[in-house]
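Asks: sequence and predicted structure are below.
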Amino acid sequence: MNVKQRTIKAPVSVSGTGLHTGEHATMTFNPAPENHGYKFRRVDLPGKPVIDADVDNVTDTSRGTTITQNGASVSTVEHVLAALVGMEVDNVLIDLDGPETPIMDGSSMPFIQAIEGAGFVDQDADREYYHIPYNIHYSEPDRKVDMVAMPLDDYRFTCMVDYNSPVLGSQHASISTISEFEKEIASCRTFCFLHELEMLIQHDLIKGGDINNAIVVVDKPIDSEELAKLAKVFNRKEINVAPQGILNNIELRHQNEPARHKLLDMIGDLALVGVPIRGHIMAARPGHAANVAFAKRIKALIKKERSRKHVKVYDPNMKPVYDTVQIMNILPHRPPMLLVDKILELTKTHVVGLKSVTMNEPFFVGHFPGAPVMPGVLQIEAMAQTGGILVLNTVPDPENYLTLFLKIENARFKDKVLPGDTLIFRCDLQAPIRRGIAQMKGIGMVGDRVVVEAELMAQIVKYKES
């Protein structure tokens, strides 16, 4: 049975101070349509720019995760995104009237309580999961960071932290399914070490910090004078160190709360992949930078697999629309510069052409004769000739026209084209042809592999009277 996407029933707001900026902000979760995903909208800025919660939009991971798009940024998004993933909400538009999400109590629980209060609505579209197909690894040896995503028909997390600290030591946290998030992980607050806290204060950060929304681990000797300075920063009469090495005798919600919060951060950062994941994520010593790098690796794999799914494999032996002789009645090119042998499909918006690459090609005489490879520029030329058939098909007397290049953009060569390959090109119009100018997106395939792609602009011009 397919799981349906869901959003929330009604808008719901939370207000608070940003951890690093110290600016007060109100954040409103709004229902959103199917396949919308997570988006932030900066309602305090002109034009109310929207920022997609996408790993490609991450611009900073120094003390949290910041995303930027359309000239606007939102900082510390991970706790909010973790709450949405934990509640299995797919589509939400998040309005924010400041540069940073409210830190609240340093956990995801206030966001979950707000979302639950709004209620949920199942939508018609099925939820599309990305199933981890095989072990995906990421590591940073210098920081002793190791991550792996493994195939599993659920969303399981295991996290280990080890800070070489006598206070924290080594800690582990795990959930066996995402439904455990609310009870086991959501309430766990952010934390930092005392030496980090002092550095952040010196750099004018954590303006919104408070020992009520962060666990401060005392990892060095501290005297009464230093405690008095910290009390002044946090507007407290006094601050003490508890026997377990936590400032202000704050009571931990779980013995391994720091490890659980690291797991929370990972879930939030991996939400930036853009699609719910099915798999088991194991991580040792994760941080925001590593989480984002890992998310980019997973997203790249998703994009690669999706591009393969959308590539149609053509039968080179199918009856052509035009054979070589018929092509020469349309194109002015002649051997050795005629680089299309057949047209397999032709409509008003797309064309599919075929080029059989043989060892008899004249360019192999000089292009790596000992290891022949079809030159990339000739692959683009063959693609353009295929697109030329599409453009010339719009006039009644194509034999009296030429197709001239105006622009080539975003050309990428993804694999070698070798003697014996059958190279199939598909060109699609990106917009209607106006004033004889055509904009096309072209790809070249060998079997199911995309070997070349480019965006082309061409113009048809009459060069002789009919």
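Replies: Structure received.
Asks: drop to CA atoms for contacts and neighbour counts, all remaining ones
Replies: Noted.
Asks: let me know the helix or strand that I408 is in.
Replies: strand 401-413 (DSSP states H and E).
Asks: what residues of that strand count as buried?
Replies: Buried residues in strand 401-413, counted by 16 or more other CA atoms under 10 Å: Y401, L402, T403, F405, A411, F413.
Asks: then stretch 433-443?
Replies: Residues of stretch 433-443 classed as buried: I433, I437, A438, Q439, M440, K441, G442, I443 (neighbour count, 16+ other CA under 10 Å).
Asks: who's in contact with M150?
Replies: I132, P133, Y134, N135, I136, G279, H280, I281 (CA atoms under 8 Å, 6 or more residues apart in numbering).
Asks: please apply the same query to L227.
Replies: In this structure, L227 makes contact with E238, I239, N240, judged by CA under 8 Å, 6+ apart.
Asks: sorry, back to before: show me what the strand holding I408 is packed against.
Replies: If contacts are counted by 3 or more CA pairs under 8 Å, 6 or more residues apart in numbering; DSSP states H and E, strand 401-413 sits against helix 376-392, strand 449-462.
Asks: separation between K342 and V450?
Replies: In this structure, K342 lies at 19 Å from V450, with CA to CA, to the nearest Å as the measure.
Asks: oh sorry, the question was meant for G208
Replies: Distance, G208 to V450, using CA to CA: 50 Å.
Asks: got another one to weigh against that:
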Amino acid sequence: MQKTLNKSVTFQGHGLHTGEMVKIICHPAPIDSGIRFQRIDLEEKTIIEANIQNISETNRRTVLKKNQVSIETVEHLLAAIYALGISNLIIQANGPEIPILDGSAYTFYTLLEKTGIKTQYKNRKQFKCNQQFKVELKEENAKIEFYPSDGLEIEVKIDYKSNVLLPQKIVLKDFNDFKDKISPARTFCFLHELDELVKLGLIKGSTIDTGVVFVEKDTNINTLGSIRELIEKGSKVVKKGIFNDRKNAISNEQAKHKLIDLIGDLSLAGFELKGKIIASKPGHYINSLFTKKLIKMSKEIKKVEYPKPIMTKDKIKQILPHREPFLFIDEILELGDSYVTGLKYVKKTEYYFKGHFPGSPIMPGVLQLEAMAQTGGILALNSVPDPENYLTYFMKIDKVKFKQKVEPNCTLIFKLHLISPIRRGICHMKGEAYVDDKIVSEAELMAKIVKEKI
């Protein structure tokens, strides 16, 4: 089932790479809205969807960008959101980066959990891949393999050929273990990497409390260049081991942190995954390649497979008064108290293609809206015990957008959900039409349910 928060929750802290103090507020969001970020410090307040298409950088963190507006270091928060099963959220930020906090996902997870999670009673998108595949970066000795499975199991292995950070392995089979056994794992790096990160304009908000730094040999601070200011005052030598004599928070902490990063990046697929993943030395770039591969495979399957309908056209005719040639819905795939999903097979023999347009047939936008409205009629009439005695009259259609052409021989999927509860027979809905997971049109619709028969 889809889930969101019961109420809003706030986090505040410095960004690891920008160094800016940022406050973020996670707000509940409607069914099918997904995870979205919004930069409220900017005039346009751009919405940035948490999807793989919006990834712009993967160097030491995941950056999402849309219309020249970006939000950085989203992976730890996204991992906590995914582990909690939250699928709809709007995350407002008054700065360019999600706070690093203690470098782990623990605070995000615990506060989101404490705020309370609300079930929205509509199925969450799932993808069960039945094909084995792998993504590999040989020059980095990195590889992610996928194997079919009925659940989600993730194994992470790391080996940096280091004398202070030995090989580690972790397997996550149950997300109930995420909070205590995985989420406290902090971000990490090697001392010899820090100078290059500073030169790249990163880690401006780094302190000794934001992660774990491994030192592979005793090092004189005079050789450390731009990172000397990070070293404790009075020290002349950085000793081999973990910088500042810090201890690992949990066993296999570094493999577990790579698991957090991987889960956060996988969440950008936008669905709940079924399968077994074995990741060797994962990082944000290979994680993004793997996620893109999963999305591509899911779309190839979705083009030919749809859920078994809960209503066929004969059943639809028992509820709606429409008849051919003005009945535009062939099947109902999902129906709940607050949502409905309908399907129309757009055939090349549709009567309107003869005149709209000859030689370049396109389904008229007004007919897309009519089909959407008919799907919404099923949702509206589902609120009364005897729908055959009622009609729905549409009062208003707002915020209409047509985004893609709808051509012959495709399948239109209509998804509608209530914007507010039905009161006094007034039904206010948000609707979206899809072809192959791409939105082709959308609108807000308001209808009145009227009893016509006694």
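Replies: Received, thanks. Owing to the predicted nature of the structure, the values given are computational and were not obtained by experimental measurement.
Asks: still on that earlier bit, which of the contacts of L227 of the first structure has the most neighbours?
Replies: Ranked by neighbour count under the definition other CA atoms under 10 Å, the contacts of L227 of the first structure are headed by I239 with 20 neighbours.
Asks: which stretches of the stretch 301-450 of the first structure form strands?
Replies: Listed in chain order, the strands found in the stretch 301-450 of the first structure under DSSP state E, counting those that start in this stretch are 342-346, 350-356, 401-413, 422-429, 437-446, 449-462.
Asks: out of those strands, flag the one nearest L194 of the first structure.
Replies: Across the strands of the stretch 301-450 of the first structure, L194 of the first structure has its closest neighbour in strand 401-413 (48.6 Å, CA to CA).
Asks: quick one, that closest one and helix 376-392 angle?
Replies: Angle, strand 401-413 of the first structure to helix 376-392, by axes from the mean of the first three to the mean of the last three CA atoms, to 10 degrees: 140 degrees.
Asks: helices along the second structure, start to end?
Replies: 75-83, 106-115, 191-199, 253-266, 284-302, 313-319, 365-381 (DSSP state H).
Asks: quick check, distance from the last one to the centre of its chain.
Replies: Translated: helix 365-381 of the second structure. Chain-centre distance of helix 365-381 of the second structure: 27 Å, with CA atoms, centre = their mean, to the nearest Å.
Asks: with the shortest one instead?
Replies: Helix 313-319 of the second structure sits 35 Å away from the centroid of its parent chain (CA atoms, centre = their mean).
Asks: what is it packed up against?
Replies: strand 331-335, helix 365-381.
Asks: same deal with the last one?
Replies: If contacts are counted by 3+ CA pairs under 8 Å, 6+ apart, helix 365-381 of the second structure sits against helix 313-319, strand 339-346, strand 390-402, strand 410-418, strand 426-435, strand 438-451.
Asks: list the buried residues for it?
Replies: Those buried within helix 365-381 of the second structure under the rule 16+ other CA under 10 Å are 365, 368-381.
Asks: try the second one
Replies: Of the residues in helix 106-115 of the second structure, those buried under the neighbour-count criterion (16+ other CA under 10 Å) are Y106, T107, F108, Y109, L112, E113.
Asks: kindly reformat those residues as JSON lines containing distance to D32 of the second structure.
Replies: Listed next are the buried residues of helix 106-115 of the second structure as JSON lines, based on distance: CA to CA, whole Å:
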{"residue": "Y106", "distance to D32 of the second structure": "26"}
{"residue": "T107", "distance to D32 of the second structure": "26"}
{"residue": "F108", "distance to D32 of the second structure": "22"}
{"residue": "Y109", "distance to D32 of the second structure": "22"}
{"residue": "L112", "distance to D32 of the second structure": "19"}
{"residue": "E113", "distance to D32 of the second structure": "21"}
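Asks: how about the helices of the second structure in TSV, adding distance to E331 of the second structure?
Replies: Formatted as TSV, the entries for the helices of the second structure read as follows, by distance: least, CA to CA, whole Å:
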stretch	distance to E331 of the second structure
helix 75-83	31
helix 106-115	38
helix 191-199	55
helix 253-266	32
helix 284-302	16
helix 313-319	6
helix 365-381	9
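Asks: and of those helices, who's closest to N163 of the second structure?
Replies: Using CA to CA as the criterion, the shortest distance between N163 of the second structure and the helices of the second structure is 13.2 Å, found for helix 191-199.
Asks: matching residues in the first structure for the closest one?
Replies: Alignment note (TM-score structural alignment): helix 191-199 of the second structure is matched to residues 194-202 of the first structure.
Asks: related to what we said a few turns ago, please name whichever of the helices and strands packed on helix 313-319 of the second structure is nearest to Y434 of the second structure.
Replies: Ranking these by their distance to Y434 of the second structure (criterion: CA to CA) puts helix 365-381 first, at 10.5 Å.
Asks: need the nearest residue in space to the spatially most central residue of the first structure, chain neighbours excluded.
Replies: In the first structure, the C-alpha closest to the average C-alpha coordinate belongs to V55, at a distance of 3.9 Å (CA atoms, centre = their mean). Take V55 of the first structure and drop its neighbours on the chain: the residue closest to it by CA to CA, 6 or more residues apart in numbering is L272, 4.7 Å away.
Asks: so what corresponds to that neighbour in the second structure?
Replies: Correspondence of L272 of the first structure to the second structure, assessed by TM-score structural alignment: L268.
Asks: any idea how far that match is from K143 of the second structure?
Replies: Here L268 of the second structure is placed at a distance of 19 Å from K143 of the second structure (CA to CA).
Asks: what of V22 of the second structure?
Replies: Distance, V22 of the second structure to K143 of the second structure, using CA to CA: 34 Å.
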